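**Student:** I would like to see how this sequence folds:
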Amino acid sequence: MQHLEEQIAHLTRTVEDLNTIVTRQQDEIDNLTRRVEVLMRREGERAQEGSGGIILGDERPPHY
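**Tutor:** I've put the predicted structure just below:
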């Protein structure tokens, strides 16, 4: 009986540890998702403004 109680305690601890890890990973995924959305929005705005940064033919780069 004691062996089973030890196993349950160990499994409970493992589940708690895994829950902490999964929660932390989900927070990081949410943060990264927000960052990607901001970057995609910025890039969309840049593309609409026509300043996509692509130099065609003999155009001079903006720093000239």
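**Student:** alpha carbons only for contacts and neighbour counts from here, please
**Tutor:** Fine.
**Student:** Give me the three-state assignment for residue 55.
**Tutor:** Following DSSP: H, G, I helix; E, B strand; the rest coil, residue 55 is assigned to coil.
**Student:** Next, the structure of the following sequence, for comparison with the previous one:
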Amino acid sequence: MESRITELEIKISYTEDLVEELNRTVFRQQQQIDLLATELRNLRDQMHNAQPLEGRSLRDEIPPHY
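**Tutor:** Next comes the predicted model:
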């Protein structure tokens, strides 16, 4: 009986370590997601603030090799 309890304690210890590592991983991933969302928001703002190309046509632009 005591060996079963010891075995269960060992399994619980490994499980606690695994859960803690998974928590750290999820936390780091959430930080990365937050950073990427901020960068995406900044890029969208830059696109909206850029000068519109409505009056221009691609045919009016000269390719760089000419």
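**Student:** now for residue 52 of the second structure: what does it line up with in the first structure?
**Tutor:** Counting by TM-score structural alignment, residue 52 of the second structure lines up with residue 50 in the first structure.
**Student:** gap between its match and residue 42 of the first structure?
**Tutor:** 12 Å (C-alpha to C-alpha, to the nearest Å).
**Student:** How about residue 36 of the first structure?
**Tutor:** Separation of residue 36 of the first structure from residue 42 of the first structure (C-alpha to C-alpha): 10 Å.
**Student:** Residue 56 of the first structure now?
**Tutor:** Counting by C-alpha to C-alpha, the gap from residue 56 of the first structure to residue 42 of the first structure is 22 Å.
**Student:** more crowded one of the two?
**Tutor:** residue 42 (12 against 8; other C-alpha atoms under 10 Å).
**Student:** now the more buried one: how far from residue 48 of the first structure?
**Tutor:** Distance, residue 42 of the first structure to residue 48 of the first structure, by C-alpha to C-alpha: 10 Å.
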